[in-house]
Structures are given as structure tokens and as C-alpha cells.
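[1] Would you be able to build a 3D model of this:
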Amino acid sequence: MILTIHRHVISRIPRYSVTYDNSNTWLLHVSQAQQDDRGYYMCQVNTNPMISQVGYLQVVVPPNILDIESTPSSVAVRENQNINMTCRADGFPTPKIIWRREDGQSITVERKKKVMVYDGEVLHLTKVSRNEMGAYLCIATNGVPPSVSKRIILDVEFSPMIWVPNQLVGAPLSTDVTIDCHTEAHPRAIIYWVYNSVMVLPSKKYIIDYNENSYRAHMKLTIKGLSMGDFGNYRCISKNSLGETEGSIRVYEIPLPSTPSKQITHVMEPKETSPAMVSRNETIKVASQPEVLFPMKNDEGYAQRSPNGIPFERKGSLAIGQSFSYTDMPPKEFGVSNDARSSFGVFSLLSLTTSVVPSTLLVLCHQRCESWLFL
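    Predicted coordinates:
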């Protein structure tokens, strides 16, 4: 087909034009080049003999994904079934198709091979698991910018599953307690708590927390100010269009833990021969004048206490109202003796004060009380 003669355009295609300069150079211009313009062009000079020059016009086309021939932007499959996802594109040169996951995770092919990038128009997934759920990117490239991509969401559907970390939870009366359960489901499940066949609703009594991440969810129930009517079985129920499941948690009462005390107090009638022990600057009150004993030191250090007693040296008698301290060797073992009876204990600091209280005898203990003679 003849396009131009001299300065005249013969073709009826307006995208062609010709120019000439004083250097006897003729130029053929093709505007808005299209794929149909690809091919050989010849410039001919009608001399005798005729001379000509031939050139080839290559028209490149960036890739374009053909949506009508590709998998839709969202596709669903039941867990453990197979699925093929297709991505087709045109362009020149012929585009190359690769697949990758948007979250950067690997793609499992042939159920045993994991790859970060998969080549080919069709991505075949076998026995799909919930871990393969997510966005997949189909990317088409052919060296002509720009590259193009398509995002396909793969939904893996399965019935709910529940995991309860603690099926037995104990708490004292009048305290707060928190129970929780974990669930996995897709499509998204409805999760709620049931107690005594009644759905638990958020209130000042019940605090419900819900955290969701993809197909996983974590639900917590906090029960404020436990009363006797709050103990029993609580059910965590998860339900979606594919099924329903539940987990059970039993909340039971435990005794309120007692606060550890540094002393045990007994009030008794005064006895002249009653021994007593004290620690941490506590006051010992007796009705007679006691003697204070300390362990004797040997070559290996201080002797250890035994049920039959060990050698003690006397540190003298305490006058009524007198204080006595011995703080150079922690821990310390000491005894207080009235008449011929004595008892011993281990303390980190000793400071004894005696005074006369004719009506009562106050005994304060700190450690190993069960071995004391008085108790």
C-alpha cells in the first residue's frame, strides 16, 4: 500500500504525514502508533536504476490484564478443597505472569513445595487450608512499563472451632474474675457468652472484651464482685453459616487468701514461768524477770539448733523495763528463759523489751511458732 508520493499523503489514514528538509531527507511520521502499524516500510527513489531503503517498525504494547478471562477479585473455597486461580494478560511482547501473596507469606504448591513467587497464568492450590487465606497478587510484565497487577482475595471457609485455655477458674467471693476463649471461623462467626441458659450482655456486672484478627477471635468476660450466684458453668458459643461449637468454663469459689502476718497474738492469764519470743523490735511482756540466751560460737561458726537444744551462753538477766539488742549476726537465734524453761527461734533482728503487765501475758511470734514451748 502506497502511503505518500513526494509531499502528498496518498493514504486516507490521518495519522501518517511526511516532511522534507533541504538536505534531501524525507521523513515519514506515524502519530499515535497502534499495533496495526507494526511491519516493514520502504522508502523508494525513482531513479534509473531505482534505489530504496527498507525499515521495520516494531510497536510495543504494555501489559494489560484481561479481567473477563481471569478469576474475579474475590473467590471462596471450602477448606481442604482444590482451587485454580487464573490471570491472563495481553501486550507486546507477550507478558510474563507471576503470583505472590500480598502479606509476604510463601505459596504452597503441590502440597509440599513452598515458593515466594509462582510463574504461570494459572495458580493451582490443592487441599487449601485456612492459613492460605488472604490476598494474592497476579503481576504481568513484558519489559514495557508500566507493569500491571490484579488483587484476588481467597476466602477459605470453615465451621467454627473453639479453644478454652482454662476450663476451671477459681476465685474468692467479692473479687473480680476474667475468663476467656479463642475461636477460629470463616465466614465471621457470632460469638457470645451464656450463663444459666441466658445470654450474658455487657453491663456494670459483666465486662466483655472482643479482639479479632483475620479469621481468629479472642473474647474475654470479666465478672465483677463475685457473689454465690455467679459460680457455675459459663459457655462460650461461636456460630456461623457453616456450623456452631461451644466451650465450657466452670467458675468455682476458693477461700480468700489470708494476709501473711508477722505476728500471732495470744492473750492469756499471767504465768511466772511462761517463756516468750519476739522479733523485729516487737515487745515481749512477762510477769517475771527473764534471762536472754544466745548460741555459742565454735570453729565452724554458730552451732545449728536441734530439737534437744544446743549449748547456749547466758547474756545476763534483763531488769524490768530494760532493752537488750543483738544485731551483729543475721540471722540470729536466741532464747528467752524464765526459771529453767526456755525456747528458741531464728530472727533477722532482735530487740527485747520487758515490762510488767499483771493482768495479761502478750506473746508475739514471727517464725517457727509451732516449735515454741509456750505454743
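[2] all contacts plus neighbour counts: C-alpha atoms, from now on.
    OK.
[3] So which residues of this protein form helices?
    In the chain, no helices are defined using DSSP state H.
[4] State which strand of it is the longest.
    Criterion DSSP state E: the longest strand present in the chain is strand 148-163.
[5] Check which helices and strands that strand sits against.
    strand 61-65, strand 74-78, strand 134-141, strand 177-186, strand 232-240, strand 243-253 (3 or more CA pairs under 8 Å, 6 or more residues apart in numbering; DSSP states H and E).
[6] quick one more, to check against the first:
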Amino acid sequence: AADPYLDILPNGETQTKPIGSSIILTCKPKVDDPSLISDMQWLDPRNLVIEPLNPRGITKPPMYTELHQDGRLSLYFNSLQEQQAGTYTCKGIYARNVQLSKSVTIDTIIAITWENAPPNQYPILGEDFDVHCQVRARPSPSVDWLFNGKLIKTDDHYIINTYSLKIKNVQERDDGIYTCRASVQTTGELQERPIRVEVHIRPTITEFTKPTDVIEGENANIQCHGDGKPSPVITWVKSLTQQNLSMTDRFGVDPVSGILTITNVNREDAGEYQCMATNAAGTVTATTQINVIIKPKIMEFINKTVVEGKSVDIQCKAFGRPPPKVSFRKLTLDKPYADGAQSDDDRIIVRNKPDDTSSDVTVGILSITNVLTDNDGLYECVAENIGAVAYKNGHLTVEFPPSFRNMPNITYWSFESRPVNLTCIAESIPNATIRWTLHEQKIDTDPYLQQIGNGPISILQIRPIDRRYYTHYKCIAMNPHGTREHLIELREATRPSELLSVKMIEITATTIRFDLIPPPHPDLPVVTITVQYKEELHTWQNAKNKTWSVGSVYVIEGLKPQTAYDFRFAGRNEVGLGNFGNFHREITPGRTVPKDPRILSTPGFEYENSQYSHQYELSWVTPPDNGEPIDKYLIKYCEIRRVVGDWEILDDTCQSIEIKSPGRTRQYLKDLKYDTYYIVELQAHNVMGFGKPGYVKFRTARGSGITVDYSNAGDTCKTDVAITAAVMLLSLAI
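    Just a heads-up that it's a prediction; the model follows:
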């Protein structure tokens, strides 16, 4: 029989197993009679008995033994750990006295494990950086590096360390994927760890609002733009309180653009502010000063009163930050007064000074010496700083003694004991009291004199019952600053005398026109002139009358042809009609053709310019008919051209129009050529024949121009009546 012994499965004195694996070692007796085996045990590397599994245990131990019915004893490892490596011994007794023993060595293998190899790592531009890749394995691994698939070797830029790859003076080109490659030659294990390296750039502040002014009550935006990689987040704090302004009432911060918004700025917002740009590479800070501009406010602008000839200082106090500049303007002037003495009036001086009680208050002073009444009136105080402009009005009252300077120096007239009112107006501040005297005597006792009003306007009502009342009256005005007197004359008016001149300037068979010069009016002006006229053999009792307003056209119509007429004239004023005089005799000529019509044109121009390109509006004044009514007009128009400084008529272009409406004074000439010169000849006709023609030249407009088609271009076109009438009056006046 063979000697008894123990056999351990799996075979081999050394069992190499990976960490974390579950394994079983079976100790099997090799004996003739397995029932004679006893005291089977497994001993750990410290020679301690490994206990069998407790069926009542809650959890399994890291290792335990299990005895099988056939006498085998198994050793179980739930998850092999590195510290469980070593020599394990299986023991047993055979037939009570034969000691059996067998050992096996467990050698643990550690698979490649990445212990400190983050997949994303962030170096900072310009600095040295270790790309970490710490590997653990048993047997010890070998580590090498690749960048974008190329093997890295130690040089001036890279240093390969045990647990890292050092990149010296990191640049943006170092961005990319690095591969940490670990291998164990004895086991043939190979692992690769891709690591993304993103170069970060420390933040910088590139756009930043320097110390700035913001206006109280308005909104303000403060710039702070940061660059970096990754893009920095912008925060703002007020230096004094270190309060995060993104969470502060009235403040807003855009973390991307960096704009700090202040809503409804108030004066407490002034101070130093910090802008911080932060990214993964660091934080950078910049500070700025915010100055709050307080809009000017005029605190005091008091009305002033001064006596003419004295001096006055008008003060205007204004508050603001920075202190406002104060200027003054009289509201009747376009521009404010300049600082200092005025170039056109050195009596007026403007100056500013700081207030004694506050550095934010300016006192503006408008000084006027030897004050004139013209200085009276409304003044505007203007306070201005970089924030706004404020305005306030004040009044300067200049008191002065009574004055009659704006009172018209006129003579009053009366006649036939008619009552008359003499008006006296005294200007003064304060208002003057007025009294009247006649020959240095009070008027209170005279029943024909009555004073109405005691100032500043007073009326003396006079009923001149005899010549004593036609004299000078004295108006006396008085106030606290003086007394002034003014004489007003009342004279007796008479009827006009004879006209200065009577001339006949035009006569036809039925009309006569005079040039009349009324008499001078030392009393009252002549307002109308009346003529009496009769046939030579008739008496004045049967004469006809005609009255004209002075300055009108003095024309008598409806006369008989070839008849001698006598004329006499008288002027009328407010008193009445003067005596007739200026006797004049004329004989009307016989009936004949009408006078030449006066065509309405622009005085001083060689030709008229039509506003139309293919038509022209011809207007005229009805001429005297010379005893027989006008029954028609003949219009002839021809093209003309300028030849050596004169005009040549193109006879083959002439056309004629006969108008049988004698009341018409307007006609449109149609179908004309554009930009062409024409001459028009207009004749009036009665039973005696055609009179002399009137002439006008015109030029049509260039291009297509405006065309207005009047199917009835007579006096019925209401839109042109007013224009034609105005032109007629202009020509007549000329």
C-alpha cells in the first residue's frame, strides 16, 4: 500500500490570483481508508486555524473552511485581498498517529488601477503643471505618455515623473488629449487612460469704466468686461460695505457682460466699487469711483424793489453737486448776461460765489448800479451743472417818479360847445395821483370841467361854452418819488378851407378824372371831398354831387359827350363841409372808339412767366368806352424770338380770339408751346370801332408743366377772382 498524504487542488505550490477574485482551495486526503482521517484543518500564514462557516452568521467571513463527507476540506476566499497573500497549510491525522501536512502559497496579483488620474485636468497658461496619473498594480506597472497619439519623451517642455507628466510653461497649444498608458510585462496587462487637458487662462479685466459721473434720479450702466478661459463670471461689490450688488435693491449685475445697472440713482450710491472677474484659474479685481451728480435746484430767488438811480443786488441761491454755475437772463432778451461787467452796459455785473454754509450751494449775484426803468421786469435765474439745468423767475420792480414820456403829444379839438375828453396818462411806480389846473387854479368849482379818475389815468371832461375854455390845461402827477406836469391844449376847430389844387388828368367822352390835393389841416383832417358839377348852361341848384374819400381815385362817370361842364369842390372834416370853391370848367370830347385796355402785368419786367407750359392767363382792366358801350374784345397772340436785342414776330404763328362778352376781363390762351415767348395784343370795340391795343409779352413754362383746363375761363372761376382783383388794384395803384 502507498504512503498516505494530502493533495491540494488546484495543483501547484504557488497559486497566483488577482485581488478581488473569489477562489477555493481543496485539501484532499490520499489514503486507503478516508474514514480514518481526523482533525482536518487549514492554517493561515500566521499559523492560525481558519474557522469553518457558521451557518447562523449574518455575513460570510473573508475566508472560511468547509468539510465535505468524503473527507475533503475546502478553503474559501470570498474576495481575495492583498493582505491575504501568503502560505496556507492543510493538516490532518490519519489512523490516529500519522500526521499529514501540505502547504500552498497564494500570491496576489493587483490589476492596473487608476488611483489619481482625473479625466479632466486644467493647467494655467504660463505656469508649470503636473498632469496626474497615479497607477497601482502588482507586479509594478510601467507607465508612458502619449499626446494626440504621439509618444512623449522627456525634453525641455515635458518631464515624465513617476506619477505625473510635468508640462513646463504651459501654452494654449498644450490643449488636447493625453494618454497615460500602463502595462505589466509579467501578466501582459495593458491599460490606457485618456486625460483631457484644457489650458485655463487667468481672468483679466479688459473694459472697465474709469471714475464716472452718474446723475441722481436717473439710471446708470457701469462697464466691466473680463476675458479669460473659461469666460469669467463678473460680480460687483461696494467697497465700503462689501455687499454683493447682484442681491441689492436697485442694483443689477449681468454676470456675462459685466454691466452694473443702478436704477434711480441716489446720492448715497456715491463711492468706490469693485468689479471681480472669476474663473477656474483665479480672480482679478478692479476698482472705480462713482460720483453722483445732483441736479441743480434753485433754493431762493427773491423779488426785489429798487428806486430809479439807485443800486441793487439780486441774489439767486442754487444747490447741486458739483456746485452749479448761476447765470441771469432778462426775459425780454435772447441771451443771458455774461460773467462780469457787460460789454454793452457796464452798470450790470454778474458774479458767483460759494455759500458760507454749504460747499454744494452757489450764490449768483446780479448787480445793477444807477438802475433805469428799463431794468424793471422779469428775470430768469439759470443754475447749471453737468447733470441738468434749473430755471426760476423773479421780478425786479424799479420805482420811479411820474413820467409822460409815452403819452402822445396831441392837440384836442372841439367846436359848437361839444364836450371833449382830455386824457392824461402818467407812468410811475408806485402809481401817481393826478390833479388838473386851469390857469394855475383848481378846477373843482367850475361846473363845465369834470375830472374822471385820479391816476394813473385821468380824464378831464370839458364843455367849452365859450372861447375861454380853448386854452392849455395842466395835468399834475405826483408819487413819493416826485412830481411832474404836462400841458394839454384844447383848440376850437373850423370847417376846411378850399382845396390846395385841382387838376384834370384824364377826360373821355363820358368820364373825367381829377388830381385833387385837400387843404392842410391845422385843425381836423379832411376826410372826404365833394364835387358839384353841372352843364355850363344849368344853375347850381340843379347840380349833381359826388363824394370821395381822401386818397381814392377821383373819377366822375356818366357825362355827356361834347358837353361843357362846370365843377366846384369842398372838403369835409369832423366839423362839417367847407365852402365850395376851386371852380373848374371842361368840355368832354365826342364819342369815339374805346381807350386801350390796361393788361395786368408785373411792373419792371420785360415779360411775364406763365406757370403753365401750354397756356397763359391773360387779365385786363376794362377801359373807358368813350361814349359807346364796349361790345367785344379782340385778342391776337403770336410767337416771338429775340433778334439782336429786339423781338421779331413770327407772323405765321399768329392766332386770334374774339370775345363777345364785354364784361369779361380774363381769358386763357391754350395749346401753346412750352418754353416759348409770345406777344399778346388786346383791343376793345364799340360801335365806333376798335380802339388802340394793349400789349404784353410772356414766356411759357419749361417741360410738361401744369395744365389747368377751364372750360369757362371767365369771371365765374371763383378761385381766381381774388387773385385777379388783387393784381388789378396793384396795377392801378402803380
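[7] TM-score of the superposition?
    The TM-score (TM-score structural alignment, normalised by the length of structure 1) is 0.52; 262 aligned residues with a CA RMSD of 5.2 Å.
[8] Strand 232-240 and the longest strand of structure 1, what's the angle between them?
    150 degrees (axes from the mean of the first three to the mean of the last three CA atoms, to 10 degrees).
[9] Can I get the helices and strands packed on strand 148-163 of structure 1 in a markdown table including mean neighbour count?
    Formatted as a markdown table, those follow (neighbours: other CA atoms under 10 Å):
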| stretch | mean neighbour count |
| --- | --- |
| strand 61-65 | 21 |
| strand 74-78 | 15 |
| strand 134-141 | 22 |
| strand 177-186 | 21 |
| strand 232-240 | 20 |
| strand 243-253 | 17 |
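[10] got a list of what C181 of structure 1 touches?
    162-165, 218-220, 236, 247 (CA atoms under 8 Å, 6 or more residues apart in numbering).
[11] And the alignment partner in structure 2 of it, how far from I459 of structure 2?
    Alignment note (TM-score structural alignment): C181 of structure 1 maps to C424 of structure 2. Distance of C424 of structure 2 to I459 of structure 2, computed by CA to CA, to the nearest Å: 6 Å.
[12] do the same with T287 of structure 2
    80 Å.
[13] same deal with Q242 of structure 2?
    Taking CA to CA, one finds Q242 of structure 2 at 81 Å from I459 of structure 2.
[14] Same check on W42 of structure 2?
    Per CA to CA, W42 of structure 2 is found 150 Å from I459 of structure 2.
[15] which one of those two has more residues nearby?
    W42 (28 against 21; other CA atoms under 10 Å).
[16] Ignoring the adjacent residues along the chain, who's closest to the more buried one?
    Distances taken as CA to CA, 6 or more residues apart in numbering put C90 closest to W42 of structure 2, at 4.5 Å, once the chain neighbours are dropped.
[17] Which residues are in contact with the one you found?
    6, 27, 40-43, 101-103.
[18] Which part of structure 1 matches the helix or strand where it lies?
    Per DSSP states H and E, C90 of structure 2 falls inside strand 86-94. Under TM-score structural alignment, strand 86-94 of structure 2 corresponds to no residues of structure 1.
[19] next one: stretch 653-672 of structure 2
    Taking TM-score structural alignment, stretch 653-672 of structure 2 hits no residues over in structure 1.
[20] gap between the counterpart of I152 of structure 1 in structure 2 and L366 of structure 2?
    Matched by TM-score structural alignment, I152 of structure 1 corresponds to G394 in structure 2. G394 of structure 2 sits 12 Å away from L366 of structure 2, going by CA to CA.
[21] Which one's more surrounded, those two?
    Set side by side, G394 of structure 2 and L366 show more neighbours around L366, with 22 against 18, by other CA under 10 Å.
[22] so what's the more buried one up against?
    Here L366 of structure 2 is in contact with 313-315, 328, 348-351 (CA under 8 Å, 6+ apart).
[23] Nearest to V253 of structure 2, out of those: which one, please.
    Using CA to CA, F328 comes nearest to V253 of structure 2 of the contacts of L366 of structure 2, at 43.0 Å.
[24] what's the matching residue for that closest one over in structure 1?
    Looking across to structure 1 (by TM-score structural alignment), F328 of structure 2 lines up with W99.
[25] Thank you kindly, that will do.
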